[in-house]
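**Student:** Have a look; sequence and predicted model below, questions after that.
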Amino acid sequence: MSASPENLSGKELMGQDFSGRHCVEFDFSEADLSESSLRNGDFTRAEFYRARLRGVQASQAVFREANLLEANLSDSVLTDGVFSSADLEGADLRGSDLNGAQLNKADLTGVYLNGAVLFQANLCEADMKAGDLREVNFSGADLSRADLRYAKAGQADFTGAQLQEADLTGADLSHAVFKDADLNRADITECDLTGADFAGAKNLTCAQIESASFKKDSVTFPDWVRINWLSETEYECQGTETP
């Protein structure tokens, strides 16, 4: 039997057990649910505006279309969670485990994700403009058509990630890893690639490389890309596609 939506805004709910509960459209705005268990719960379209969810256990929980604007979910376990079309603008997810999470079409504008793990997560068409993505593990994740414009993604790991048609315009990608990633039609215009590793990357063209910036001899490119330096700042790029 489904529960009627409840107003729990501003409540102190630390350490409570919401496991498996049907909390569709509940209002948790500015509530404190730190260290609570939300495993397998259904929080579809629930309100979590500025809620404190630090350290929650929420594996396989459903937050589809939920409002998590500026919520604090840092150091939480959110594996296989469903955040499709959720509003996570300005949310704090630092150090959280989002392995296998569904974040397709989620609004992550200005999100704080540094140090989080999103191994094999679905971020297709997610909006991560100006987000803090430093040292995030995106290995095997689907970021196709995602918006990462002006994001801070230094030292992020995109190994094996799908980045087809992703927009990374102006992003800081210094020392990021793109081994075996698919960059087909990804936009890296004005990106800082200094120290980045593109070994084995697929569909990386000279046109893409020439639209970005990087220091001399600082980037590892795929074997079929040849960078011939003419000076400290000028180079020629040869080889435009995967053999």
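**Tutor:** That came in fine, so what should we check first? Predicted, not measured: the structure shown is a model, and the values here were computed from it.

**Student:** make it CA atoms for all contacts and neighbour counts henceforth
**Tutor:** Noted.

**Student:** Buried residues, stretch 107-116. List them.
**Tutor:** In terms of neighbour count (16 or more other C-alpha atoms under 10 Å), stretch 107-116 has its buried residues at 107-116.

**Student:** Between the two ends of it, how far is it?
**Tutor:** Distance between the boundary residues of stretch 107-116 (C-alpha to C-alpha, to the nearest Å) amounts to 17 Å.

**Student:** ok, residues contacting it?
**Tutor:** With contact meaning C-alpha atoms under 8 Å, 6 or more residues apart in numbering, stretch 107-116 is reached by 85-98, 126-137.

**Student:** Same question for stretch 82-91.
**Tutor:** Outside stretch 82-91, the residues that reach it (C-alpha under 8 Å, 6+ apart) are 60-73, 101-112.

**Student:** Distance across it, terminal residue to terminal residue?
**Tutor:** 16 Å.

**Student:** for stretch 61-75, same thing?
**Tutor:** Where stretch 61-75 begins and where it ends lie 16 Å apart, using C-alpha to C-alpha.

**Student:** put this beside the first:
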Amino acid sequence: MDSTFGRVTVTLPSLNEPGLYLSNVSTLDSARGIVQDFQYTDANLRDLDLTDTSLITGRVTGLRADRVRLDKVRLDSVEFDTCDLATARITDAKLSRVVFRNCKIMGAQLTGVTLDNVLFENCKLDYSSFEQVRAAGPLVFSKCVLNEATFTGSDLSRAVLDACRLRLAEFGRGKYQDLDLRGNDLRTVRGTANLGKVIIDRAQQAELAEALVAELDVTFADTLDDRR
């Protein structure tokens, strides 16, 4: 199943195909290290801790976990719907054809994660950090809240942020060529000097200028008298 955002088309999991049967599972952990063709629903966990595990072709719905740690995990053709994965720690993972829809992942830390055909849709990602994250294929954030999120040393080339809330979101040094920022309010973003070669609408020029002026903490001449 494909969804198009701007100039980017994301290939998402096709979990309703005829002949595909998803078995209900009681855990996402497995002694074999692989959970495949699965459905995991309405779990309420204190800890979700997975290492060297592959989740392939499945749906996770209504999961609530107080602490999430995914290390060296592979997700392929997996859909997360209406999940609370607050303070998730995801490291050295690879996600392909994965969608997070209506999820709360506030304060998450993604480090060394490769994303290929991944969609975050209507998700809350406030205060999350993306460090050395690489968009190896289409990556879209659509209608997400990314207030005070940070991107550091990441490659977001050709990714799309569509109708997102970016209050005080910070873009550190990284690769942003053809990052599509159309349809977002950019007035309060930080790290504007690093956003070379991104795609914006002409009307957003003033927004980026406002963000840059705020970041430089300049003083306007007509306010000098007020500072005496």
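**Tutor:** All right, it came through fine. On a predicted model such as this, the values are computed, not experimentally measured, just so you know.

**Student:** Tell me how the two chains score on TM-score.
**Tutor:** Once superposed, the chains reach a TM-score of 0.73 (TM-score structural alignment, normalised by the length of the second structure), with 198 aligned residues with a C-alpha RMSD of 3.0 Å.

**Student:** Which two of the buried residues of stretch 107-116 of the first structure have the greatest separation?
**Tutor:** Farthest-apart pair in those is D107 and G115; separation 19.0 Å (C-alpha to C-alpha).

**Student:** hang on, the earlier thing: show the buried residues in the contacts of stretch 82-91 of the first structure.
**Tutor:** Among the contacts of stretch 82-91 of the first structure, those scoring as buried are 60-73, 101-112 (criterion: 16+ other C-alpha under 10 Å).

**Student:** so where do the helices sit in the first structure?
**Tutor:** For the first structure, the helices defined by DSSP state H occupy 206-211.

**Student:** Which parts of it are strands?
**Tutor:** Along the first structure, counting by DSSP state E, strands occupy 226-229, 235-238.

**Student:** what range in the second structure does the first one sit on?
**Tutor:** Spelled out, that is strand 226-229 of the first structure. Under TM-score structural alignment, the alignment places strand 226-229 of the first structure onto no residue of the second structure.

**Student:** What residues sit buried inside that strand?
**Tutor:** In terms of neighbour count (16+ other C-alpha under 10 Å), strand 226-229 of the first structure has its buried residues at I227.

**Student:** Packing partners of that strand?
**Tutor:** Secondary-structure packing of strand 226-229 of the first structure (3 or more C-alpha pairs under 8 Å, 6 or more residues apart in numbering; DSSP states H and E): strand 235-238.

**Student:** where's the aligned partner of D97 of the first structure in the second structure relative to D42 of the second structure, distance?
**Tutor:** Superposed on the second structure with TM-score structural alignment, D97 of the first structure falls opposite T114. In this view, T114 of the second structure and D42 of the second structure are 27 Å apart by C-alpha to C-alpha.

**Student:** which of these two has more neighbours?
**Tutor:** Applying other C-alpha atoms under 10 Å to T114 of the second structure and D42 shows that T114 carries more neighbours, namely 21 against 12.

**Student:** residues in contact with L75 of the second structure?
**Tutor:** By C-alpha under 8 Å, 6+ apart, the residues touching L75 of the second structure are 54-56, 93-96, 98.
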